Structures are given as structure tokens and as C-alpha cells.
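In: only geometry, no sequence info:
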């Protein structure tokens, strides 16, 4: 039922955007190779570089915070938030090096629907096994305790029991080193050497072991764009909001202990818009405008992004605080609905005009 509702809505939006006219055949095939090169150079590598830089700062901050053997959360809160901001800007790039060695889940094991982090963290703190915190052993251990959610609990949990553990500082340092290592490896895999993933994407036009052609590589970026919106609609807003105000559960939100659930959403939307617009000569937006009647659809997508950004700018960073405001649930539900409408524009009209069959991606069915 939901699928057909979305399909009908997407068709309606497209007709409105294009003045009720049927799309004619495209004048020329989009330049997928140019798009791939532009997105790699202007978006992917700069944002992974920022992630690597900020996780290095986070690790250094944690070392300073643990100088006296006790974890002082306030000393590392700013570095944590900066690193988390950088992660939010690449969180939707769930392909290529990000899926190697369980990197994605090791950075952020979320949503944690079965309380895996709580159980594994409690076991680790009670056993006090420092050998399990050595870099290799830690990286090969439970993914639930290796990344941002576990560090968030160490830094922002209201209770002091976790931070009071003798293992709190060693664990925080292990997480900091792990995040720095993963972020550095992601950047290196994308950027460095003749066999870098940047070269894999850029050479897709000739065919390689990852992509049949440039169009297939462009499809990865289109799916990542849709994935960013799906994360927001279904997980970051859908799960904590529920179907009505009475069913809202703020503890289901991402980063709720750090009071930044909506800050994450705002950055996700900004990142999706940046991926769509691009900063180089070629972007999904520019390719769309080159197609017959594509300019109207591009305007509709741009307007949807503007509405979302304006709505989120008016919200606090904490979803819990937003829910306590007058009509708080209704306003967030409106953001969720607007996100869904934008996702429909991408999944249907944009997908058809640019001949990129987005379909499902790695977030569907999680």
C-alpha cells in the first residue's frame, strides 16, 4: 500500500513540476563519466579528508581528557561533535571502501534494535580485559562497541557508572584510535595510489571489476542520495516519532544522549543537497537541466531541499527538546513527510529522466 501511495504521489509531483506535460525522449545521454569524476574530486575525497582530520583531533582530545586516568566528558565533547558532523556528511556513501571490513558498522552501529551495545559494553566493562582493547583485538571484536554510539555513552550518559569504570578511559582511547584508523583507511582507499577507488570510479567507462560502465558507477551516487533521505525519513525521524504523538520514543533517535539527533538530520539533508548540486562543473542537478523538461524537475527538487533546510533550521538540535515544544511532534512529522516527497522525486522522476534506476539500496529492509 505504501509503495503505491508513493508512486501516485511521485507521479503527481512530476506532473506539477513539468506543467502536466509528458516527458519527451532525452536529447542526449547524460555524461556519467564526467559526473563520476566531479563527485569524486569535489565531494567524496574532501569530505573523507575532513572525517580523517576530525577523528585524529578526537583521538588527541580523548588522550588529553584521560591524562589523569579519569574520563572528563566536557573536554572531549566538542571534538566528538566535530567528528560526528564529519561522519554525517559521508554516512550516506555506503559503498566501495565503506563496506569493506565492516567499516560502516564499526564506525556507527545504529540503529541498535536489540540493545547489543548495552550488553557488550556492560560485559566489557565488567570483565576489565585490557588485552581486548589492543588495536587489532579491538578491531576484530564486537562492532557494537567500536564507534560513535559506544563513545557517546561514555561521554554523555547521565549516570556516572560507565565513566567511573577503570576501563572507561582505556575503552575511550581504543574507540578514538579505531575511528581514526578507519577514517584514515577510508581516505587512503579512495585517494591514494593507482588502484584507488577514485580511479575505479573514474575508469568505470572502460569497464572494470566493480562497474560495467560509467552509468553503473553514477548509479551508486544516485542511490547514496536517495539513501540519505531514506535514513532520515524511516530511521532518524520515523523510528523515534512513531505513527502518532503518543507513540514517540526519543530514545530511539540517533545520538539522543548527545542531544544532537536533529543536528544529524540537518547535516544529512545538507550533505544530500551538496551531493545533488555538486561543486564542480558537472552534477546530478546540471545533468538534469540538460535534459528536455529537466529544468522544471530540477527546480522542484531544489525547492524541496530549501523547504527541508528551512524547517530544520527552525528546530533545536535535540529531538527530545523539539518534541516538548508546542506542536513539536506535528512539526517533525511534517519534516518527515517532506523528506518522503523529496525522496519520491528522486526515486521516480529523476531516476527516469537520467536513466538511473535507483530502486532499492543497502538501507532498504535494515
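Out: Right, received. Where do you want to start? Model, not experiment: these values are computed from the prediction.

In: from now on I want contacts and neighbour counts done on CA atoms only, so please keep to that.
Out: Will do.

In: so which elements touch the helix or strand residue 54 falls within?
Out: In this structure, residue 54 is located in helix 45-65 according to DSSP states H and E. The contact analysis (3 or more C-alpha pairs under 8 Å, 6 or more residues apart in numbering; DSSP states H and E) places helix 45-65 against helix 73-88, helix 168-191.

In: let's have these in JSON lines, adding mean neighbour count and distance to residue 300.
Out: Putting those into JSON lines (neighbours: other C-alpha atoms under 10 Å; distance: least, C-alpha to C-alpha, whole Å) gives the following:
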{"stretch": "helix 73-88", "mean neighbour count": "20", "distance to residue 300": "25"}
{"stretch": "helix 168-191", "mean neighbour count": "23", "distance to residue 300": "33"}
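
In: hang on, the earlier thing: show me what counts as buried in the helix holding residue 54.
Out: Buried residues in helix 45-65, counted by 16 or more other C-alpha atoms under 10 Å: 45, 47-63, 65.

In: my guess is residue 229 contacts residue 339, does it?
Out: Yes. Counting by C-alpha atoms under 8 Å, residue 229 sits close enough to residue 339 to count as a contact (6.3 Å).

In: now for residue 355, how many residues are close by?
Out: 14 (other C-alpha atoms under 10 Å).

In: do residue 4 as well
Out: A count of neighbours around residue 4, defined by other C-alpha under 10 Å, yields 9.

In: quick one: residues contacting it.
Out: Residue 4 sits next to no residue when contact means C-alpha atoms under 8 Å, 6 or more residues apart in numbering.

In: do residue 300 as well
Out: By C-alpha under 8 Å, 6+ apart, the contact set of residue 300 is residue 17.

In: can you put the helices and strands packed on helix 45-65 in CSV and add distance to residue 95?
Out: Below are these laid out as CSV (distance: least, C-alpha to C-alpha, whole Å):
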stretch, distance to residue 95
helix 73-88, 14
helix 168-191, 11
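
In: this is the other structure I want to compare:
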């Protein structure tokens, strides 16, 4: 894929810094999607072994964590094929403030007809991805059912297998769609197109997605459980992402490390090199410093997020992290966009 893109660009002498960055970024995204697909297939295999051979539930649980980590690394990409068919929601339905995942899963388990892959693939996005798998593998009432000999255990295994099969198929389709030569050529060609708050190009796609992801981390992944999105402003640990598996803080860390990988990648033309080409290396330094601040604050929280938000002793650390995330987002919205000469326009996640 990377070779093909370089051929599309022509000789290196005629390749702009923006084209070099987008070419390298496209290869990075492709690798991320391939990793997600590979992990999804392994999850499907581990689930089948668990259901057929009655293996330890911790084996598919661990593979679920690896698959979720692969998703969190590439979750920031909110452009291209993944948004065309709600595929991001098919991979993970969240936020889920009304516990819709549990309600939809229970509805499928209680239906008289057999649970099939086709049935799940044609069902709501709510039951097609990692959130539904997390419910079945980590939520105690469902875990208890797996040890029983009743019909529910068999139904849960049928559903778990159907969901992971669908997930593997969906992630495989996303890889193929990203590799599509026509899409790649069009996305790369957009680098040279005029950009404003309404019409995007590949560079504004990428930077806009970075901002959207970091706003999601601040507003939803941290602000939600802190209570900042509630009318009563009361914390609620069950609003954290991955509360059943206690993966919430791990997810935020992976999201931050993904931003770090975009800014600095010693093996490819990264965002730092693009900024350096424009005489704005100081922005790259400030971006990395902000990331380091967030990672350091995150490391001080030694309890699952669902518990930490409910304990007054952790409040200041969490609020410090919230403010630090806001500083990183402000840097992206103001200094980074200005340095790259782009206008992101309105962001639906803006605000506190």
C-alpha cells in the first residue's frame, strides 16, 4: 500500500510535506486496522474454544482486552470508509448511558428463534461489537450463567460466537475498504485541495479527527463519569468506558499514546516532521509536553475509574487530568491548526 501511494505521488522531489505525512499516516492507519482485524479473529477463535471445550473464561477475556486495545489505538480515525456504514458503532457502542447494550442482548437471548451470525449481522449495531462481548464475558450475572447447564448458557455462547464472528467480518471489510485504490487515490489527491470550515482535505480530516478523539476522551471518557455531563453534576462510575472490565483508564492511555505515535514516529514521516518543514517544531515540542503531562497524571490514579470517581480522595487528581486534557485540546484547536494552515470549523464535542 505504501509503495503504491508513493508511485501515485511521483518522485520524492515533487512530493509536498503534507503528501509525505498523509502517505505515512495512511500506512499507519492500515496497520492499525489490520491489527484490529487480527485481534478480532483471535477473539472469535478463543470464544469458540471457550464455548466448545469449556476452557477458562479468562482466556477470551484477555483476548477481548487485546482487541479493545487495538480498537482504542485506531479509534481516533473518524473519516474514510469506517464512517460510511456506522462501522465505528458496530465495533463499539458507547456511550451507553441508558444501558441499551444489556437490554438488546437480553432481548436476543429471550427470543424463541435460534441465534445466528446472520441474525446478529442484521440486528442493531448495539449488539454487534465489543461492548456486547464485554457484557457477556465480564458482567457477573452472565458469567455465572456460563457455569450452568441450562439453556441460557448455550444461548449466551451462540450469541457470543455470532457477535465475534460478525466483528471479525466487519473489521476485515474495513481493512479492505481502507486499502481500496480508488479511495486512497482520492484521499491523497485531496491534500492539495482548498480547505475551509466546510470543505475538508486529508490533512484537515486527520487533525480534525485527532481533536474529536481528544475531546471525546475529555468530555465523555472522563467528564461523563465525573458527572460533568449530568444535570445534577454527580459522579457515576457506570458512565465510564469499559466499567465492567475496568479497562477505562487503559483505554485513555492508549488514546494518548496513539496521539504520540502520530506526532512522532521514527520509522516514518510523522507530524513532527511536517511541522518542522513549516518552521513550527516548537508546536511539536509543546504537543509532546502536554501528552507527557496527561500520561503522568493518568499514572497517579491507581484504582479503576468507576471507583476513583466515587472517592473524594481522587477528585483532585481526576480534575487535574480533566484540565490537562483541555489544555491539550486547546493546543490542537489553536496552535496546531494555525501552524498547518487549516480551519476545522465546528466540532460537535467542543465545550465542557
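Out: All right, it came through fine. Please read these numbers as outputs of a predicted model, since none were measured by experiment.

In: quick TM-score on the pair, please.
Out: Here the superposed chains carry a TM-score of 0.84, computed using TM-score structural alignment, normalised by the length of structure 2; 325 aligned residues with a C-alpha RMSD of 2.7 Å.

In: coming back round to it: of all the helices and strands packed on helix 45-65 of structure 1, which one is nearest residue 14 of structure 1?
Out: Taking C-alpha to C-alpha as the criterion, helix 73-88 is the member of the helices and strands packed on helix 45-65 of structure 1 that comes nearest to residue 14 of structure 1, at 29.5 Å.

In: what does that closest one contact?
Out: Around helix 73-88 of structure 1, the neighbours that count as contacts under C-alpha under 8 Å, 6+ apart are 47-48, 50-51, 54-55, 57-58, 61-62, 64-65, 148, 154-156, 264, 267-268, 271.

In: just give me the residue closest to the centre of structure 1.
Out: Taking C-alpha atoms, centre = their mean as the criterion, residue 91 is the residue nearest the geometric centre of structure 1, at 2.7 Å.

In: so what corresponds to that one in structure 2?
Out: Residue correspondence to structure 2 (TM-score structural alignment): residue 91 of structure 1 is matched to residue 75.

In: list the contacts for that match?
Out: Applying C-alpha under 8 Å, 6+ apart, we find residue 75 of structure 2 in contact with 88, 213, 255.

In: run a quick neighbour tally on the second one.
Out: Looking back up the chat, that one is residue 213 of structure 2. The criterion is other C-alpha under 10 Å. On that basis, residue 213 of structure 2 has 22 neighbouring residues.

In: now do the helices in the stretch 201-350 of structure 2.
Out: Counting by DSSP state H, counting those that start in this stretch, the stretch 201-350 of structure 2 has helices at residues 202-216, 223-226, 248-263, 271-277, 281-299, 305-308, 315-331, 337-340.

In: output those as JSON lines; include the columns distance to residue 191 of structure 2.
Out: Compiled in JSON lines, the helices of the stretch 201-350 of structure 2 are given as follows (distance: least, C-alpha to C-alpha, whole Å):
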{"stretch": "helix 202-216", "distance to residue 191 of structure 2": "5"}
{"stretch": "helix 223-226", "distance to residue 191 of structure 2": "34"}
{"stretch": "helix 248-263", "distance to residue 191 of structure 2": "17"}
{"stretch": "helix 271-277", "distance to residue 191 of structure 2": "13"}
{"stretch": "helix 281-299", "distance to residue 191 of structure 2": "21"}
{"stretch": "helix 305-308", "distance to residue 191 of structure 2": "40"}
{"stretch": "helix 315-331", "distance to residue 191 of structure 2": "22"}
{"stretch": "helix 337-340", "distance to residue 191 of structure 2": "12"}
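
In: so which of those is the most packed in?
Out: Mean neighbour counts were taken over the helices of the stretch 201-350 of structure 2 using mean count of other C-alpha atoms under 10 Å, and the top value, a mean of 26, falls to helix 223-226.

In: and that one, how far from structure 1 on average?
Out: Mean deviation of helix 223-226 of structure 2 from its aligned counterpart in structure 1 after superposition (mean C-alpha distance after the TM-score superposition for structure 1): 0.4 Å.

In: that helix maps to which residues in structure 1?
Out: Mapped onto structure 1 using TM-score structural alignment, helix 223-226 of structure 2 covers residues 238-241.

In: and residue 22 of structure 2, what's its match in structure 1?
Out: When the two structures are superposed using TM-score structural alignment, residue 22 of structure 2 falls opposite residue 36 in structure 1.

In: so which bits of stretch 356-366 of structure 1 are buried?
Out: 356-358, 361, 363.

In: my bad, stretch 90-100 of structure 2
Out: 90-95, 100.

In: how about that stretch, which residues of structure 1 does it hit?
Out: Counting by TM-score structural alignment, stretch 90-100 of structure 2 sits on residues 106-116 of structure 1.

In: and for the matching stretch, what are the contacting residues?
Out: Judged by C-alpha under 8 Å, 6+ apart, the contacts made with stretch 106-116 of structure 1 from elsewhere in the structure are 143-149, 179, 182, 235, 252, 254.

In: same deal with stretch 336-356 of structure 1?
Out: Contacts to stretch 336-356 of structure 1, defined as C-alpha under 8 Å, 6+ apart, come from residues 6-7, 9-11, 13-14, 26, 29-30, 215, 218-219, 222, 226, 229-230, 232-233, 237-238, 287-288, 291, 294, 297, 301, 304-305, 307-308, 357-359.

In: residues contacting stretch 34-47 of structure 1, please?
Out: With C-alpha under 8 Å, 6+ apart, stretch 34-47 of structure 1 has contacts from 86, 89-90, 187, 190-191, 198, 201-202, 214, 217-218, 274-275, 278-284.
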